[in-house]
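Chemist: pasting the structure only:
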């Protein structure tokens, strides 16, 4: 079977690689197959199924957890993609921050930790931190390494092209996984949600765990890499521009330094702006669209985490026509567009 995948981001590439592994003849269409315009390039790579998304769309939790369980095998098959299972420390600076973060900790059934207990685990944390929790099931991966590995798997199967109409492609089945660009190809309600992310660099070892915290009402996450890079994110703005702002950078740096003062000595190496593909309910769209067309888009904040299960579910659907019931709540038809 010949399958065309529109979109060379992390989700589209993973779908293409899974279809190829199962014997399909795959072609990936992307206007810039070696580019860095996708949300994956900005993403920090937190694999955190118990975050805020489950409160917005409770049915999403089962999908997130199922994909999180697939990540160890998925990462191992790709090689060194920065996969790390040290876990996440949730932290809160003030009493109001504790009240905000406690909802997530309670939902995840995590035992609360005092500030001193947190600093025993991560000495770089500020002595001002009041409380927190440790989540051992949350992980991280480097999305840029994942994309490079997937590009290697699909080498020679890229067509550099801007697809204007799905019907113009010659393949037997078409998967539209073009992120925010999916809206123009399908009419599905996918909007760009702007996010600003910083990258700092210093001596390795300042942080071992991912830090997910609140500082004076500002939410921030810090994702440390083995080479000394720390990814700091992220703003969430209902805007379509790609301009970094002084306010966005200030808010991220202030919260990061409040939680981990030692980051003040790190070099600010990158300020990046990207767009998460959001839907009206901020849950993904996965499933059969119409005729020979399938959709995998709108993953919003969870694109990296949901990559393995999206690839598996879409490949099942395209090759066998059978849909796993786990995607019943995420089909294109829920918006009346299919």
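Modeler: Perfect, thanks for sending it. Every value quoted in this text rests on a predicted model; they were computed, and no experiment measured them. Residues are numbered from 1 along each chain as shown.
Chemist: going forward, measure contacts and count neighbours with C-alpha atoms only.
Modeler: Fine.
Chemist: which residues in the stretch 51-200 of the chain form helices?
Modeler: 53-56, 60-78, 95-107, 115-121, 143-153, 182-186 (DSSP state H, counting those that start in this stretch).
Chemist: Please compare the first structure with the one that follows:
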């Protein structure tokens, strides 16, 4: 049965949920003052649950792997309905610069072995055979062939187009609070609705009492680089480096571009790009991939990820008529397909393994 649904938030999660619900025949209104912006717009685009795995996050690895398996079909459907989101299937290489970095990668490989998710260990020479631009002093690394990457900006554009074509109505406004049957806007007006989905990222915590203290902003800075004439070409694969214990990633884009990250700060809602952040990113990235010194620096930006207490997303009912889909932290793009499927299942009265949010146990 078709329902009237409001989705609050127009990042990758909100757009994916709105599109999926509209495909299921529901009447959907998306509320966001600037859809397809924010953290989703400045994301790196890595779809890498294995490369980002860590002890204590086995649930996130399982959820991310399930969503990764959905990504090829998700991208193919988007391409057919709107535009190609730029999915890349070349995989990820992890590179360690010194002995301590190499030991950290070996520990990760051992942990993944225990989980039955083996990766290929590579010497520095083997790494450079795959990616010739890597620095001569890169000691060793790992190859994760199953990881994917996506052009986040092409993805957002495609999702917005697909949602519009499916009849989603876009309301360029800011929500102040969500209550049963009503979304209160900051201009004092209200939207009366059957079901509301809170998918407002780092801003979700202020929209419903049950989310207070469960979602926080986590700042991340990214740089966008473009190869110039005479410069070495960018890598084919995503390169995740560890430089004296500090993570850095470089994600290739079409046209010789690279997206470079990944600073991470607990800085509230501050979105200024800092000199320190830019300096550290460039210095560490150049030690992994020296050729970027000849690239053009075309953009510096910061976004606010929606952090949760345990890095797992919050997906489920807050009360009858109010759903939440937020707290995806660094995995919003990766988890978009499985989150959209979970919300659609819940709206239609079913269940889904990704719907793990339980208000009673979360407070």
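Modeler: Arrived safely, thanks for sending. These figures come from a predicted structure and were not determined experimentally.
Chemist: Can you say which of the helices of the stretch 51-200 of the first structure is packed in most?
Modeler: helix 143-153 (a mean of 20; mean count of other CA atoms under 10 Å).
Chemist: Which residue range of the second structure does it align onto?
Modeler: Counting by TM-score structural alignment, helix 143-153 of the first structure lines up with residues 152-162 of the second structure.
Chemist: What of stretch 303-317 of the first structure?
Modeler: Against the second structure, stretch 303-317 of the first structure falls on residues 332-346 (TM-score structural alignment).
Chemist: before we move on, back to that, between the helices of the stretch 51-200 of the first structure, which gets nearest to residue 9 of the first structure?
Modeler: For these, proximity to residue 9 of the first structure was assessed by CA to CA; helix 143-153 is nearest, at 7.3 Å.
Chemist: how big's the offset between the closest one and the second structure?
Modeler: The superposed helix 143-153 of the first structure is, by mean CA distance after the TM-score superposition for the first structure, a mean 1.0 Å from where its aligned residues fall in the second structure.
Chemist: Leaving out sequence neighbours, find the closest residue to residue 140 of the first structure.
Modeler: Excluding the flanking residues, the one nearest residue 140 of the first structure by CA to CA, 6 or more residues apart in numbering is residue 46, at 4.6 Å.
Chemist: sorry, that was for residue 196 of the first structure
Modeler: residue 273 (4.6 Å).
Chemist: tell me the SS of the one you found?
Modeler: At residue 273 of the first structure the chain is in strand, as set by DSSP: H, G, I helix; E, B strand; the rest coil.
Chemist: and the gap between it and residue 259 of the first structure?
Modeler: 23 Å (CA to CA, to the nearest Å).
Chemist: just residue 160 of the first structure next, same as before
Modeler: Distance of residue 160 of the first structure to residue 259 of the first structure, computed by CA to CA: 44 Å.
Chemist: Neighbour count for these two, which is higher?
Modeler: A count of neighbours by other CA atoms under 10 Å puts residue 259 above the other of residue 160 of the first structure and residue 259, at 27 against 14.
Chemist: Surely residue 74 of the second structure is in contact with residue 335?
Modeler: No. Assessed by CA atoms under 8 Å, residue 74 of the second structure is found out of contact with residue 335, at 11.3 Å.
Chemist: Next up, the contacts around the closest residue to residue 157 of the first structure other than its chain neighbours.
Modeler: Spatial nearest neighbour of residue 157 of the first structure, excluding adjacent residues (CA to CA, 6+ apart): residue 27 at 5.0 Å. Neighbouring residues of residue 27 of the first structure by CA atoms under 8 Å, 6 or more residues apart in numbering: 2, 3, 4, 5, 16, 157, 158, 159.
Chemist: Then residue 182 of the second structure?
Modeler: Residue 182 of the second structure is in contact with 190, 191, 192, 193, 196, counting by CA under 8 Å, 6+ apart.
Chemist: between those residues, which has the most around it?
Modeler: residue 196 (28 neighbours).
Chemist: residues contacting the closest residue to residue 53 of the first structure other than its chain neighbours?
Modeler: Among residues not flanking residue 53 of the first structure along the chain, residue 60 sits closest, at 7.4 Å (CA to CA, 6+ apart). Contact partners of residue 60 of the first structure, counting by CA under 8 Å, 6+ apart, are 53, 54, 283.
Chemist: so which of those would you say is closest to residue 249 of the first structure?
Modeler: When the contacts of residue 60 of the first structure are compared against residue 249 of the first structure (criterion: CA to CA), the nearest one is residue 53, at 23.7 Å.
Chemist: For the closest one, give me its contacts.
Modeler: So residue 53 of the first structure contacts 60, 61, 282, 301 (CA under 8 Å, 6+ apart).
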